[in-house]
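Engineer: Quick one: sequence plus predicted model below, questions after.
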Amino acid sequence: MKTTRSYTMTSRARSVEETRSRILTAVVDLHTEKLAGDIGLEDVAQRAGVSVQTVLRHFGSRAGLVDAAFEHAARMVRDERRSPVGDVAEAVRVVVAHYEERGDGVLLRLAQEDHEPLMRRITDHGRGLHRAWVEEVFAPYVDQAPDPEALVDLLVVATDVYTWKLLRRDRGLGRDLTEQRMGDLVAALLPRHTD
């Protein structure tokens, strides 16, 4: 009897976590497709395959949902952008893959940041996350640079979503060529270290 109850509780907990994850993913996905002001709880519930009451039961309020989705998205981005420290080619490959998956959504959020406080919060966090990623991944080169802060600034630009956009969307280059050009930018900043 005890084993059955334990299994039932574990199964229930797993089901609750899966529902919660579906709701958070729905919020993140909707913010890559629509303006923030056009997304209602009904949209989130429909995308997640649950009722609005279920969304509110899990998160308490719209504000609670937004906060949880913010944390969920930040974890996803950190996980997607994990790169070996000092591996320039892999870092560029990882960041381009991330932009291929999420770049258009990032651009949509950036377009809203001046009039949507939530979008400003998300984009400010994203800028900080990107800079921290550059500092971590390129640390062996930054540590040897005569002006580490200047090098970080330039690496941030070379690997930024707008750089990807200029090459991939504005110029219409393919993914491989976009990756190559961004890699060339990074390599030009690290000539002594990437031979």
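Structural biologist: Right, received. Where do you want to start?
Engineer: okay, CA-based contacts and neighbour counts for the rest of this
Structural biologist: Fine.
Engineer: okay, which residue is most central for this protein?
Structural biologist: The centre of the chain sits closest to V77, judged by C-alpha atoms, centre = their mean, with a distance of 3.3 Å.
Engineer: tell me what the helix or strand harbouring that one is packed against?
Structural biologist: Assigned by DSSP states H and E, V77 falls within helix 62-80. Applying 3 or more C-alpha pairs under 8 Å, 6 or more residues apart in numbering; DSSP states H and E, one finds that helix 62-80 contacts helix 2-33, helix 52-59.
Engineer: Show me what counts as buried in that helix.
Structural biologist: The neighbour-count check on helix 62-80 (16 or more other C-alpha atoms under 10 Å) flags 65-66, 68-70, 72-74, 77 as buried.
Engineer: returning to what we had before: contact partners for the residue nearest to the centre of the chain?
Structural biologist: If a contact means C-alpha atoms under 8 Å, 6 or more residues apart in numbering, then V77 has no contacts.
Engineer: Alongside the first one, take a look at this:
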Amino acid sequence: MARVRLSVEERREELLRAAVGQIEQRGVAALRVADVAAALGVSNALVIYHFATKEKLVAAAFAHAAAADLAHLRKLLDRRGSAVKRLRAAIRWYAPTGQAKGWKLWIEGWAASLREPALRDVAQDLDQQWKAALTEVIAQGADAGEYVCEDPPGAAWRLTALLDGLAVQMTSYAGALPRKSMLEWVDDALARELGLERAELSR
């Protein structure tokens, strides 16, 4: 059966989705352009036509995945309700046993970015946008008098560092830490940064 003819943007979207899937399955180091092409039943030349090199394909795939993650983060943080409620929802979604997908993908990306400048730029940009979004909402809640936080950027950095560290542990050593314990630690950290008791987070 003949393949449906796609626009340039549709084809790039298809290739990026396939690349993300192959990176999650094989890792960045083992990934080949041929793997992405084979996953879609297209030629290597078609992948190269759109992305020129494997390195550019990988960087674009991470940027594609990052855009989806950031869009969902902003959706959670832009909801109605208190800053505490929005922050807790976002952090629990982002936590390694939450509903955020692709922790294995991001751990692969962090490792590969040590050697790939283009990928490092993508990962750093995502990290900065995540911290900026958290900082903004933490500052909103402090300004509204919900809690006292004199250093919203520092709080965002510390919360992100905790979540990223837990993600590495939970992804690398599955089952090493009960989900309940991890979520309690995350709530403890959020409450501490906001100067609240943990029970106040769920009010």
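Structural biologist: Received it, and whenever you're ready, just let me know what you need. Predicted model only: the values in this text are computed from it and were never measured.
Engineer: Can you give me the TM-score here?
Structural biologist: Scored against TM-score structural alignment, normalised by the length of the first structure, the superposed chains reach a TM-score of 0.72; 181 aligned residues with a C-alpha RMSD of 3.1 Å.
Engineer: Between the buried residues of helix 62-80 of the first structure, which sits nearest T32 of the first structure?
Structural biologist: A73 (11.4 Å; C-alpha to C-alpha).
Engineer: What's L41 of the first structure aligned with over in the second structure?
Structural biologist: Aligning on TM-score structural alignment places L41 of the first structure opposite V33 in the second structure.
Engineer: And for that match, the neighbour number?
Structural biologist: Look at V33 of the second structure: counted by other C-alpha atoms under 10 Å, it has 21 neighbours.
Engineer: list the contacts for it?
Structural biologist: Contacts of V33 of the second structure (C-alpha under 8 Å, 6+ apart): 44, 47-48, 54.
Engineer: quick one: which of those residues is most hemmed in?
Structural biologist: Within the contacts of V33 of the second structure, neighbour counts (other C-alpha under 10 Å) peak at V47, which reaches 22 neighbours.
Engineer: Quick check: closest non-adjacent residue to whatever residue of the first structure lines up with that residue.
Structural biologist: Matched across to the first structure, V47 of the second structure falls on V55, judged by TM-score structural alignment. Closest residue in space to V55 of the first structure, ignoring its immediate chain neighbours: A45 at 6.5 Å, by C-alpha to C-alpha, 6 or more residues apart in numbering.
Engineer: just R17 of the second structure next, same as before
Structural biologist: In this structure, R17 of the second structure finds its nearest non-sequential neighbour in A61, 7.2 Å apart by C-alpha to C-alpha, 6+ apart.
Engineer: which position in the first structure aligns with the one you found?
Structural biologist: Under TM-score structural alignment, A61 of the second structure pairs with A69 in the first structure.
Engineer: Equivalent analysis for K104 of the second structure, please.
Structural biologist: Using TM-score structural alignment, K104 of the second structure sits opposite D104 in the first structure.
Engineer: how many other residues sit next to the alignment partner in the second structure of L24 of the first structure?
Structural biologist: Aligned by TM-score structural alignment, L24 of the first structure pairs with L16 of the second structure. Per other C-alpha under 10 Å, the neighbour tally for L16 of the second structure reads 24.
Engineer: any idea how far R198 of the second structure is from L16 of the second structure?
Structural biologist: Using C-alpha to C-alpha, to the nearest Å, we find L16 of the second structure at a distance of 41 Å from R198 of the second structure.
Engineer: what do you get for S181 of the second structure?
Structural biologist: 14 Å.
Engineer: which one of these two has more residues nearby?
Structural biologist: Legend: neighbour count by other C-alpha under 10 Å for S181 of the second structure and R198, higher for R198 (16 against 10).
Engineer: Check the gap between the more buried one and V148 of the second structure for me.
Structural biologist: Taking C-alpha to C-alpha, one finds R198 of the second structure at 15 Å from V148 of the second structure.
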